[in-house]
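A.B. asks: sequence first, then the predicted structure:
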Amino acid sequence: MSRPAVKPAHPHSRHGHPGSKPQVKELVPTLKRLAGYLARRKGLLFLVVLMVAASSALGLLGPYLVGIAIDDFIITKDEKGLVLLLALLGVVYIFYSLATFLQSYWMVGVAQKTVFEMRTELFTHLQQLPLSFFDKRQHGELMSRVTNDIENISSTLNSSVIQVASSVLTLTGAVIVMLYLSPMLTAITLLIVPLLYIGMKWITSRTRRFFKEQQRHLGELNGFIEEAVSSKHIVKMFSQEEKIALAFNERNAKLKETGFWAQTYSGFIPKLMNMLNNISFALIAGAGGLLALHGYVTVGVIVVFAEYSRQFTRPLNDLANQFNTLLSALAGAERVFDILDTEKEEEQADEFPLHHVRGDIEFRKVSFSYEKGNETIKEVSFKADKGDMVALVGPTGSGKSTIINLLARFYDPDNGAIFIDGYNTSTIPRQELRKHMGFVLQDSFLFEGTIKENIRYGRLDATDEEVVKAAKSANAHSFIMKLPDGYETKLQSEGSGISQGQRQLLAIARALLADPAILILDEATSSIDTITEMHIQEALNRLMEGRTTVVIAHRLNTIRRADQILVLNQGRIVERGNHEELIETEGHYASLATASQL
């Protein structure tokens, strides 16, 4: 006597497909790319598949042996044979449990190594994307892709991959054994498949859309939270707590709505499985009883079919319980691959490194726009020789920061060209170009870590003595030594725990340590008290010695000694000259100086 098996699961080939063709086209490439990552673990995957096959076969063997026990030993009252068969049944289930454990253990290893690679690849890719990519996206939403979306993929690989493979093997084996035992009862059992197909198609056409929206709304909510937390001082200054709470509730409500419908529709699947399982069991019991009365099947066969009918939808039930994770992971994978498919800040084949930089700068009729049709700077031209100080002044939005961004190749000009030492910057690798530049910005960013580590960020191979020397030159050494742990004092996120002026002094020390040929200053002394400004200005004077310096000026005393002052307005240079020359012309610069806007 023979019997079918234990875990029939038919991972319906369309179970993850959305209802419309465009969505199917998105799903198939996503699955293929995930499979490509898994293929890198071929050895472990082979062992997993081997254990899945073994557990499926042993699971199918169990009910088959139960049928033999009924027909050959219980009905015939063969006690000895029954005991031996029960012992065999025990061995089968012991090895079944071992195979199940090993497949899960090895699959966890595959999953963790896979998501480790994906997370590393995603984070590395983010570092290579142009600034324009980050300008258009919330930081919290990007963080959600690196964390939440990757974690969803991890959960799915840990469970669903094994479940799908086990379901296919179990269902195939079950059908083969059932056909061998009774084609008629098999046909009756398979009557539920069309109902299953219709139900799954109706549910999945809706569920995947909601899960994709849920991931999108989750990313938006994370982005909003990140922005709200980072701007908490501004919120409190303007007493906008109620407004920001309302904005949060609005986004949270959208996430709740899509999450509700995603979970509701996916919750229909296990209920559908249970209903079809009960229908199948009733059909087998009724039809099997009639066939047994006429001698077409034995009692053991009916018991086996009853067991198979109950287990026919069990793997699908398991899939249904994980369906939320499966669809959520596919939506997350699409979001991850969307970033990975974004073009990197590639270097051109004809680019070459600059090993020694004097610091000569030239802009030739440079025009640039962040958005097409809205030029930020227009035909800007100027020269600065080694050691010169060039100051950029003008109202907000005149293009000062844009000139800095173009000089550092954070963006490339739409028209015109920029030259360093006579070489077009478009032919110089970006990282190589920036190695010869030092930046001291108005809001200097400090990393979580020690003061020594933050200064050494300017040149990672610097010795402790060089770090201290840079700090002394930046007038930072005295305040550092007054801290509890000196240079080993740990700073919190963004340098909280020390004053704005002290942060600026550390930023100057970092730039001094880098020893750049070109120095870019986004006025480091704004919003600083007079005494601290004197220390910072003294440090800046040391920093600027022998270096070509481009300054975005906010204060008049910073630019009085500039070799060249460029006055910008609406993206064009409207005046140029030194301080005395521009004052004498009584033009735009003189008006700004008189009105104390510099």
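C.D. replies: Happy to help now that I have it. Numbers count the residues shown, from 1 in each chain.
A.B. asks: contacts, neighbours, all on C-alpha from now
C.D. replies: Noted.
A.B. asks: show me where the stretch 151-300 of the chain has helices.
C.D. replies: Counting by DSSP state H, counting those that start in this stretch, the stretch 151-300 of the chain has helices at residues 183-189, 192-230, 232-237, 241-293, 299-312.
A.B. asks: dump those helices into CSV; add mean neighbour count as well.
C.D. replies: Converted to CSV, the helices of the stretch 151-300 of the chain look like this (neighbours: other C-alpha atoms under 10 Å):
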stretch, mean neighbour count
helix 183-189, 17
helix 192-230, 19
helix 232-237, 12
helix 241-293, 17
helix 299-312, 25
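A.B. asks: please enumerate the strands of this structure.
C.D. replies: 361-368, 377-384, 389-393, 415-420, 423-424, 437-440, 449-450, 490-491, 518-522, 548-552, 564-569, 572-577 (DSSP state E).
A.B. asks: need the residues that contact the fifth one.
C.D. replies: Read that as strand 423-424. If you take C-alpha atoms under 8 Å, 6 or more residues apart in numbering as the criterion, strand 423-424 is touched by Ala417, Ile418.
A.B. asks: can you rerun that using 6 Å?
C.D. replies: With C-alpha atoms under 6 Å, 6 or more residues apart in numbering as the test, strand 423-424 has contacts from Ile418.
A.B. asks: tell me how far that strand lies from the chain's centre.
C.D. replies: Offset of strand 423-424 from its chain centre (C-alpha atoms, centre = their mean, to the nearest Å): 36 Å.
A.B. asks: how many residues are close by the closest residue to Ile153 other than its chain neighbours?
C.D. replies: Leaving aside its chain neighbours, Ile153 sits nearest to Ala329 (4.7 Å; criterion: C-alpha to C-alpha, 6 or more residues apart in numbering). Residue neighbour count, defined by other C-alpha atoms under 10 Å, stands at 25 for Ala329.
A.B. asks: second structure for comparison follows:
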Amino acid sequence: MGMITSAWNSLKMLESYDKSKYKEMRYCAILALISTAVLYTIPYICGFLLDWMVESVSAEQSLDIDYLLDVCTVILLMVVLWYVASNESKRRMSLIALSMTRHMRESLNRKLMRVPVSYIDNALAGDMSSRFTNDIPAVSKLVSSDYTGFIAHLTMIVSILLMMLISSPVLGLIFLLMVPVVIFIGWRISTRSERDFSEMSVKVAELNSQMNDIITTHKTMKVEGLESEVVDQFKRTNRDFTSAYVKSHTRSGMLNPMVSTMMNVGYLLTVIIGAVMLYYHNMPVGMFLTFMIYVRVMSTPLLLTVTLFDSIREETVSLNRIMDVLNAPEEEGEDTDGDFRITDGVIKVEDVSFSYNGDRKVLKGVSVEFVPGKVYAVTGSTGSGKTTLANLLMGFYRPDSGSITIDGRDIKKISREELGTNLTAVLQNPWMFSGTIRENIIYNRSDLGEEDLKEVASLTGLDSYVNELPDGYDTAIGEESTYIPLPQRRLLALSRALIGDPKILILDEAVAGLDPIRGQSILDRLLASKSGRTIIIISHNQALIEQVDEVVHLEEGTVNSHLLDVNAS
């Protein structure tokens, strides 16, 4: 029963995910059931036909050719029905698997765009990427072949047992006693291996995560001389994965030999008892041959059922991991109607407290207001909460208490799309994606053209760097492409932030690392364009701080001072 329960639970999960596709899957399962039942009825009809012919010859009667042709026609039609139903089921299930997994990938991608940043922070990068690279292909295999295969082989077992009982009730009952034993052994072994398969999935995620870290922090490891430590850590994780793999597959690998042994014992008993019954004329020759065919064929569906059950268990773990992500809580505000629009860009932070892990408060009762037409500097020592405040303003996290409003609307109730359109930021470590410099700046904004691109590049000073490149703005960057130094990457990120003319601009050490002349030039241009825009700069640069309109100084998570007129002070 454990096999059927596990398979049923996985099917219920698929039904909850996509009911329309689940209905098609049920239709395919019915086709598979029909094709299997028809296929294993054919040997019984052949045995019946053989006995009829033997009896006719024994009674020295002439064969009824019309009757013989009618039976052969029925068998031929059954073969055609089996072929059509079987292939149609496989064809449809392949299309369903393709459609469902494509939709699942898109759903996972959309979900990752809607979950809170804290959800991503608490997940290993390798674990999340393995949902796409490992788990979705496993679900595709579950839908395309294992689901209908499991049903078809269960149907084979039931059909064969039924035909055995019809062919010879005595031999059928003897053989029937062995089937529960085989299934019980398979269930016990599979139940114990389920935990091992789950552990193996976790270890695969850890391996992926470590490989991702090795690739992305390769230079840091070289500089710090951490190669040997990283190699040792990877060896430990790889050893744990190997141990989990060997344990799970060794245990599940015991199934086939045990089932084969039991089936061979059953075959031997059937031959001995059947031969005795045949000798004493208690069983027709045709039914005996039919029964022996069923006994020999029975081992295949039993072995495949148990093997498929192992696969379904492993694939159900993958399905659970995907559903865990799809059922994860989304950010507040994602279900808004989208009618609200940011018009001015007035930000009010009122008595906001926040902690990342629920223990130490990073911000404690912070209250501050940012209005358009001014440039603000947020200062403070390392760990004072500057970047955390910027993260809250960008909607990456939600305050534990207090509120943040933009134009009088709680940030929780503003859609991510609206925030992304009117609030942009340049972070300490600028993000680049694989593509051209042009694509990295314009980034899917179809309403922007070449003039907008060159205007913003001129504003940030990126144009002088790009003009020296052979391919200019069409230069490919990103992974395995042209390397861009960090200062120029910051200029590119600043250009991307400014090109959409946002009402709110947050710069987290955005001009750090630039030469003083370039940094001052960018600041002058930002100050000149501050009209109608709220600009918040997080910086330790004293020369920069002296030129802004207001300074908000944080110390240990609280506003230590708020200078309203920097120049006067």
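C.D. replies: It's in. Keep in mind that this is a model prediction, so the values were computed, not measured.
A.B. asks: could you dump the strands of the first structure into TSV and include mean neighbour count?
C.D. replies: TSV is the format used below for these (neighbours: other C-alpha under 10 Å):
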stretch	mean neighbour count
strand 361-368	21
strand 377-384	18
strand 389-393	26
strand 415-420	19
strand 423-424	15
strand 437-440	24
strand 449-450	18
strand 490-491	19
strand 518-522	23
strand 548-552	26
strand 564-569	23
strand 572-577	18
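A.B. asks: to Leu60 of the first structure, which of these lies closest?
C.D. replies: Leu60 of the first structure sits nearest to strand 449-450 of all those, at 57.8 Å, using C-alpha to C-alpha.
A.B. asks: which one of the strands of the first structure lies closest to Gly399 of the first structure?
C.D. replies: Among these, the nearest to Gly399 of the first structure by C-alpha to C-alpha is strand 377-384 (5.7 Å).
A.B. asks: and the residue nearest to Ile153 of the first structure? What does it align with in the second structure?
C.D. replies: Aligned by TM-score structural alignment, Ala329 of the first structure pairs with Glu315 of the second structure.
A.B. asks: please apply the same query to Leu392 of the first structure.
C.D. replies: For Leu392 of the first structure, the residue aligned by TM-score structural alignment is Val378.
A.B. asks: same thing with Leu58 of the first structure?
C.D. replies: By TM-score structural alignment, Leu58 of the first structure lines up with Val38.
A.B. asks: sorry, back to before: would CSV of the strands of the first structure with distance to Leu354 of the first structure be doable?
C.D. replies: Listed next are these as CSV, based on distance: least, C-alpha to C-alpha, whole Å:
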stretch, distance to Leu354 of the first structure
strand 361-368, 14
strand 377-384, 18
strand 389-393, 22
strand 415-420, 9
strand 423-424, 9
strand 437-440, 12
strand 449-450, 32
strand 490-491, 35
strand 518-522, 13
strand 548-552, 16
strand 564-569, 26
strand 572-577, 29
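A.B. asks: nearest to Glu141 of the first structure, of the ones you listed?
C.D. replies: Taking the strands of the first structure one by one with C-alpha to C-alpha, strand 449-450 is closest: 25.2 Å.
A.B. asks: mind listing the helices for the stretch 351-500 of the second structure?
C.D. replies: Under DSSP H, counting those that start in this stretch, the stretch 351-500 of the second structure gives helices at 386-393, 416-422, 437-442, 450-460, 463-466, 486-499.
A.B. asks: now those in TSV, with distance to Thr217 of the second structure and mean neighbour count?
C.D. replies: Formatted as TSV, the helices of the stretch 351-500 of the second structure follow (distance: least, C-alpha to C-alpha, whole Å; neighbours: other C-alpha atoms under 10 Å):
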stretch	distance to Thr217 of the second structure	mean neighbour count
helix 386-393	22	21
helix 416-422	29	16
helix 437-442	22	20
helix 450-460	28	17
helix 463-466	26	15
helix 486-499	15	22
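A.B. asks: any idea how far the nearest residue to Phe382 of the first structure once chain neighbours are set aside lies from Gly416 of the first structure?
C.D. replies: For Phe382 of the first structure, ignoring the flanking residues on the chain, the nearest one in space by C-alpha to C-alpha, 6+ apart is Phe363 at 5.2 Å. Using C-alpha to C-alpha, to the nearest Å, Phe363 of the first structure is found at 8 Å from Gly416 of the first structure.
A.B. asks: over to Ser182 of the first structure?
C.D. replies: From Ser182 of the first structure to Gly416 of the first structure the distance is 81 Å (C-alpha to C-alpha).
A.B. asks: and for Ser499 of the first structure?
C.D. replies: Distance of Ser499 of the first structure to Gly416 of the first structure, computed by C-alpha to C-alpha: 42 Å.
A.B. asks: now Asp72 of the first structure
C.D. replies: Distance, Asp72 of the first structure to Gly416 of the first structure, using C-alpha to C-alpha: 92 Å.
A.B. asks: so how many other residues sit close to Ala462 of the first structure?
C.D. replies: 14.
A.B. asks: find the nearest non-adjacent residue to the residue mapped onto it from the second structure, please.
C.D. replies: Mapped onto the second structure by TM-score structural alignment, Ala462 of the first structure lines up with Leu448. Closest residue in space to Leu448 of the second structure, ignoring its immediate chain neighbours: Ile442 at 6.9 Å, by C-alpha to C-alpha, 6+ apart.
A.B. asks: kindly report the same for Gly359 of the first structure.
C.D. replies: Nearest non-adjacent residue to Gly359 of the first structure (C-alpha to C-alpha, 6+ apart): Lys386, at 4.8 Å.
A.B. asks: tally of neighbours for that neighbour?
C.D. replies: Residue crowding around Lys386 of the first structure was assessed by other C-alpha under 10 Å; the count is 17.
A.B. asks: my guess is it contacts Ile361, does it?
C.D. replies: No - if you go by C-alpha atoms under 6 Å, Lys386 of the first structure and Ile361 don't touch, sitting 8.0 Å apart.
A.B. asks: go ahead and confirm the match of Leu392 of the first structure touches His540.
C.D. replies: No - taking C-alpha under 6 Å as the definition, Val378 of the second structure is not a contact partner of His540, at 8.7 Å.
A.B. asks: chain neighbours aside, what residue packs nearest to the residue nearest the centre of the first structure?
C.D. replies: Centroid-nearest residue in the first structure: Val146, 2.4 Å away (criterion: C-alpha atoms, centre = their mean). In space, and not counting its chain neighbours, Val146 of the first structure is closest to Arg119: 6.3 Å by C-alpha to C-alpha, 6+ apart.
A.B. asks: so what does Thr300 of the second structure match up with in the first structure?
C.D. replies: Residue pairing (TM-score structural alignment): Thr300 of the second structure is matched to Arg314 of the first structure.
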